[in-house]
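**Student:** Test case, fold it:
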Amino acid sequence: MNQTLSPVQQLVKAHRRGEAVGLYSVCCSHPMVLSAAIGVAQRYDTLLLIEATSNQVDQFGGYTGMNPEQFRDYVHDMARERGFPRERLVLGGDHLGPNAWQSRPAHEAMAHAEVLVAAYAAAGFHKIHLDCSMRCADDPATLDDETVAARSARLAAIADAAAGQAGHQPPVYVIGTEVPVPGGESALADAGAPTSPQAAERTLEVHCRAFLDAGLHAAWRRVIAMVVQPGVDFDHSHIQHYDAAQAEQLSAFVAGQPGLVFEAHSTDYQRESSLHQMVRDHFAILKVGPAATFALREGLLALCHIEDELVPPAQASRLMAVLDEVMLAKPEHWRKHYPGSSEEQRLMRRYGLSDRCRYYWNEAPVAAAVDQLCANLDAVEIPLPLLSQHLHEQYLEVLQGQLATGARALLEHKIGQVLAQYARACNRNAAVAVDHAASIC
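**Tutor:** Below is the predicted model of the structure:
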C-alpha cells in the first residue's frame, strides 16, 4: 500500500531533484526561541522542524520536565497562538536510544529506550534519529557496527508500531552517529575531520542489512538521512568553519544514494554562506541549538545594561548575578565542560559559545529575574540612544516601524536573526522573495 509522502519526504525528494532546498532543525525548548522560530518560518514560508533530544524530553520528563506528549502539546499550543499552520510543523526526536541509561546493563537500557521511542512516535514525532552508538554497562569497550545497527532497527520496529497504533503517518528515520559532541567541544583541537566516504558507506550498508534482516523493508525506505561529520564544530571560543573542498568526497558519495541526504549537527555559528554551501553539498538537514540560546543570552545581557541606566538598583532584576549564582549552586551542566581557573570559568559561564547557561533559564530564580527584567523595561520608554547602543540592529528595525520596543519582542527579533540565516539557506527562492519585498518597502 502506497503512503502519501510527508512534507519532510517531499522536501528531501525536491532536494534530490536538484532544487535548492533543505530543512533546518531548531533543537531547543525555550519559549522565546520557539516563538522566534515560528516567526521566521512564517516569514520565509518554510517547514518548521522542532526537535527534542533524548535527555531533554523522555518518558520520565527529561530535564525539561516534559514527556513527549506534553512537549508536543506545548509546541502545538504555541503554534496555534501564533497562527502557524499545523501542516507545516514537524516534530523530531534526536539521539533516541539508550543514551540516558548507559550506566545500566544493555537489556535494561534498551528496554527504557524502547519505551522512549514508542512514546515519541505515539505522540506524533515524525522525524526520528535512531542512535544506539553508546555502550551500556555490560557492553564491550567498543560496540561493533552490527550491534549498533541491530539495536537501531529494533527501535524502528517499535516506533513504526506505536505510530500506527496512534493513527499517525509512519515516521521517517535518520541513522548514523558520527557527530560532534553535543553543545560543542571542550577544545576545538578535539574536533573531528569530515567523515570518510568509506565510513559513511559502511554505516549505510550495515544499517540496511539490519533493517532488511528484521523484515523492516518499508521502514528502510523511510530512512531519509544519515548523520555524518561534515567538518564543522565549535568550542567555547572558536569555530571550525565548513570547508567544501574537504567535504567534497563525502558529498559525492551521498549524491550517488537516491533519496538520501546528510544531516549535519553542531552547525551553530557557521557563516551564512557556509550554510548555503552545505545545503548545496547535500548536508540538507542543518541542526541549530546553542547559537539560538546564545543570541537569547546576548539579548538579555543587553537589556540588563539598559535596565542599569533606567531602573533604580533596588528594583533591578539582577538577572546576570542570579543566573551565575544558580549555575554555581548547580554546576552539573557546566563544570566538566569548562576547565581552567575560576575566572576563566566565570567568563565561559557567561560568554562561552557552548552556552551551558541555556540549561538554567527554567530554574525558578532565573525565570523570575527574566520576568522582572522584562516588566521593568516594559514599564518605561527605552530611549532610542540606549537601544542603539546596546541592541543596534533592533534599533534600526524600530526606526523603520518594523519592531516594537517591548523586551520580549526585541529578544525574539535578535534570536530570529540567527534562525533566519538557516531559513534562507534552506529555502533560497523564498529568501529572494522576502529580501525583494523588504527592499521595496
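
**Student:** C-alpha only now, for contacts and for neighbours.
**Tutor:** OK.

**Student:** Surely residue 403 and residue 411 touch.
**Tutor:** No - counting by CA atoms under 8 Å, residue 403 stays clear of residue 411, with 10.9 Å between them.

**Student:** Just want to know which of those two has more residues nearby.
**Tutor:** residue 411 (24 against 15; other CA atoms under 10 Å).

**Student:** so where does that one fall, helix or strand?
**Tutor:** Here residue 411 sits within helix 407-426, counting by DSSP states H and E.

**Student:** How far does that helix sit from its chain's centre?
**Tutor:** 14 Å (CA atoms, centre = their mean, to the nearest Å).

**Student:** can you check stretch 332-343 too?
**Tutor:** Its chain's C-alpha centre and that of stretch 332-343 lie 23 Å apart, by CA atoms, centre = their mean.

**Student:** rewinding a little: now what about the helix holding residue 411, what contacts it?
**Tutor:** 20-24, 32-33, 35-37, 39-41, 44, 46, 272, 275-276, 279, 284, 286, 291-293, 295-296, 299-300, 303, 374, 377-378, 394, 403-404, 430-431 (CA atoms under 8 Å, 6 or more residues apart in numbering).

**Student:** to compare against the first, here's another:
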Amino acid sequence: MSWILQQLAAHRAGQALGIYSVCSANEQVLLAALKHAQRRAGHVLIEATSNQVDQFGGYTGMRPPQFRAHVLALAASVGLAPEQVVLGGDHLGPNAWQHLPADQAMGHARELIAAYVDAGFEKIHLDCSMRCADDPAVLSDELIAARSAELCEVAEQAHARRKQAGPAPVYVIGTEVPVPGGELGEPDVIAVTRAAAARRTVAVHREAFEARALSKTWPRVIALVVQPGVDFDHSRIFHYQPEAARELAGLAEQGLGGLLFEAHSTDYQTEAALSQLVRDHFAILKVGPALSFALREALFALSAIERELLPPECCADLPGVLERCMLAKPRHWQKYYTGQPAQQALLRRYSLSDRCRYYWGLPELLAAQAALLANLDACGIPLPLLSQHMPVQYEAVLQGALPLQAQALLLHPVERLIARYASACGERKP
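**Tutor:** Have a look, this model is predicted:
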C-alpha cells in the first residue's frame, strides 16, 4: 500500500493523521520541505500545478519528467531517499486551455494527465470544473464528472504502460474547486460547501466512473475537494470556523463512499485551526503561497541587513530587482492588483496572495538572490542586526539550533511553517 493510502487508512481508523501538500515549484521552498522530511525521517508530498508544469513546460519551463528529476536531485542533495518523496499534480484538466473549444482543450488535458502519470506522479487531482470556450456558462456536475472520468481512464492507461513499476495513481475529485493561482477577489464571507452538494458530487462521479468501466479504480479515489470556509485575499485571512463545517464533518463520519476531504487555500491558518481541520476529516491540507510568502519575508529581511552592512553600489538590491521584473512582466499580477500605483506597489511586495512567487525563477532574480547570500556570508551577519531583522532566527542561533549562515537563515522561516503543518497532521518528532 502506498504511503498516501496508509496515512488515510489510519485516519479512517480513528487516528488524527493527515497529509500536508507542498504546492510550490520554488527551489528554496522545495529544499525546506525536503530538509524537514529528511530530519524527521518521513515522507513529503510535493505537488506541481497545471500552470507550473505541463507537457509544454508551463511557466517554470519544466515538463513533468523534468520536475520529477529536479525534485529528486534536490532530495538527494539533502540526503532524502527518493522513496520518501511523493509527487502529485494539482488542477490537472483543461485549465490552461479554457480559451479553446472543449474538444481541443480536453485533448490537451488528456496529454497532460498522461505526461504526469508516465513521469511517476502518484496523486492526481482531476479538475474539470472550468468552462471551455464553447461550453455553457455553468457546467453541470454530470459534465464535470464525465470529463474527470475520461481523464482518469487516460491516467489508468498511462500507468499500465509504464516501464517502471510504481504505486497506482490515487485521485482527488470535486466541483467546488478554488481557481488555480488565486482568485481575482474575495467576498466578505466564504460559503462552506453544503453536505448535500458534496454527497451529490460523489454520486455523479461514481456513476461517471462506472460508465467507463472504472469501478475497480474507485477505491483509489481518496478525497473530495470542498470549501471548509478557509481562504485569504490580499490582506485578509478567513479563519476556520468548525461550527460552520460541522455538517461536512458529520458527512465524512457517516461515510462518503470511503472518501475524505481535501482543503485548498489553507495558507495562513493557525496551527490550532489546521489541527481542527484534520480532526474534522479535511485530511489533506494544501499550502503554497504562504510558503513563498515566508521566503519573501526572509529575503527582504536579509536584504535589509545587507543594506546596513554594505554601500548601495555593492548591494544585490534584491527587492529592487524584484520590482523591476514585476513591472517589466506584469501579466502575473496586473489583473489581480488594482488601485492606485502606490497601492499596487505595496501589493506587489506584501500581498498575502504573493504573486511575486511567479518571478523568483527569473535569471535576474536568481542572480540577485545568489549575490545577496554571498555578500552576507562574506561580510558576516552581526548578532544585533540579526536580532533587529530576524528575531526568531536570532533566538534559534543563540540556542545553537541554527547556524549563522545566510542560506540557513533563508530556509528557517519556511521550515518553521512546514513544521506547523506537519504537527497539525500528526507527525511525530524523531
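
**Student:** dump the residue contacts of residue 19 of structure 2.
**Tutor:** With CA under 8 Å, 6+ apart, residue 19 of structure 2 has these contacts: 4, 7, 45, 283-285, 422, 425.

**Student:** er, residue 371 of structure 1 I mean
**Tutor:** By CA under 8 Å, 6+ apart, residue 371 of structure 1 lies in contact with nothing.

**Student:** isn't there a helix covering it?
**Tutor:** Yes - the assignment for residue 371 of structure 1 by DSSP: H, G, I helix; E, B strand; the rest coil puts it in a helix.

**Student:** For residue 88 of structure 2, pull up the helix or strand it's in.
**Tutor:** Element membership for residue 88 of structure 2 (DSSP H and E) is strand 85-92.

**Student:** In structure 1, what range does that strand match?
**Tutor:** Counting by TM-score structural alignment, strand 85-92 of structure 2 pairs with residues 89-96 of structure 1.

**Student:** Average offset of the matching stretch relative to structure 2?
**Tutor:** For stretch 89-96 of structure 1, the mean deviation from structure 2 after alignment is 0.5 Å (mean CA distance after the TM-score superposition for structure 1).

**Student:** Just flag the most distant two among the contacts of residue 19 of structure 2.
**Tutor:** 4 and 422 (14.4 Å; CA to CA).

**Student:** With neighbour numbers in mind, choose between these two.
**Tutor:** When residue 4 of structure 2 is set against residue 422 and neighbours are counted by other CA under 10 Å, the residue ahead is residue 422, at 25 against 18.

**Student:** Kindly state which residue of structure 1 is aligned to the more buried one.
**Tutor:** Using TM-score structural alignment, residue 422 of structure 2 pairs with residue 423 in structure 1.

**Student:** for residue 150 of structure 2, same thing?
**Tutor:** When structure 1 is aligned by TM-score structural alignment, residue 150 of structure 2 is paired with residue 154.

**Student:** what helices or strands is the helix or strand where that match lies leaning on?
**Tutor:** For residue 154 of structure 1, the element it lies in under DSSP H and E is helix 145-166. Under the contact definition 3 or more CA pairs under 8 Å, 6 or more residues apart in numbering; DSSP states H and E, helix 145-166 of structure 1 sits against helix 106-122, strand 127-130, helix 197-213, helix 217-221.

**Student:** closest to residue 386 of structure 1 out of these?
**Tutor:** Closest among these, once you apply CA to CA, is strand 127-130, at 43.5 Å.

**Student:** which bit of structure 2 covers the closest one?
**Tutor:** Counting by TM-score structural alignment, strand 127-130 of structure 1 corresponds to residues 123-126.

**Student:** once aligned to structure 1, how far is that stretch on average?
**Tutor:** Mean deviation for stretch 123-126 of structure 2: 0.2 Å (mean CA distance after the TM-score superposition for structure 1).

**Student:** what ranges do the helices span in the stretch 201-350 of structure 2?
**Tutor:** 246-254, 271-279, 289-309, 318-328, 341-350 (DSSP state H, counting those that start in this stretch).

**Student:** Using a markdown table, lay out those together with distance to residue 127 of structure 2 and mean neighbour count.
**Tutor:** As requested, the helices of the stretch 201-350 of structure 2 are exported to a markdown table (distance: least, CA to CA, whole Å; neighbours: other CA atoms under 10 Å):
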| stretch | distance to residue 127 of structure 2 | mean neighbour count |
| --- | --- | --- |
| helix 246-254 | 21 | 17 |
| helix 271-279 | 22 | 21 |
| helix 289-309 | 20 | 21 |
| helix 318-328 | 29 | 16 |
| helix 341-350 | 29 | 16 |
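
**Student:** The ones you listed into JSON lines, with extra columns for distance to residue 212 of structure 2?
**Tutor:** Formatted as JSON lines, these follow (distance: least, CA to CA, whole Å):
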{"stretch": "helix 246-254", "distance to residue 212 of structure 2": "26"}
{"stretch": "helix 271-279", "distance to residue 212 of structure 2": "33"}
{"stretch": "helix 289-309", "distance to residue 212 of structure 2": "36"}
{"stretch": "helix 318-328", "distance to residue 212 of structure 2": "46"}
{"stretch": "helix 341-350", "distance to residue 212 of structure 2": "46"}
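
**Student:** Figure out which of these is closest to residue 79 of structure 2.
**Tutor:** helix 289-309 (21.8 Å).

**Student:** Just want the angle from the closest one to helix 406-424.
**Tutor:** With axes from the mean of the first three to the mean of the last three CA atoms, to 10 degrees applied, the angle from helix 289-309 of structure 2 to helix 406-424 works out at 150 degrees.

**Student:** Identify the residues contacting the equivalent of residue 25 of structure 2 over in structure 1.
**Tutor:** Counting by TM-score structural alignment, residue 25 of structure 2 corresponds to residue 29 in structure 1. For residue 29 of structure 1, the contact set (CA under 8 Å, 6+ apart) comprises 52, 64.
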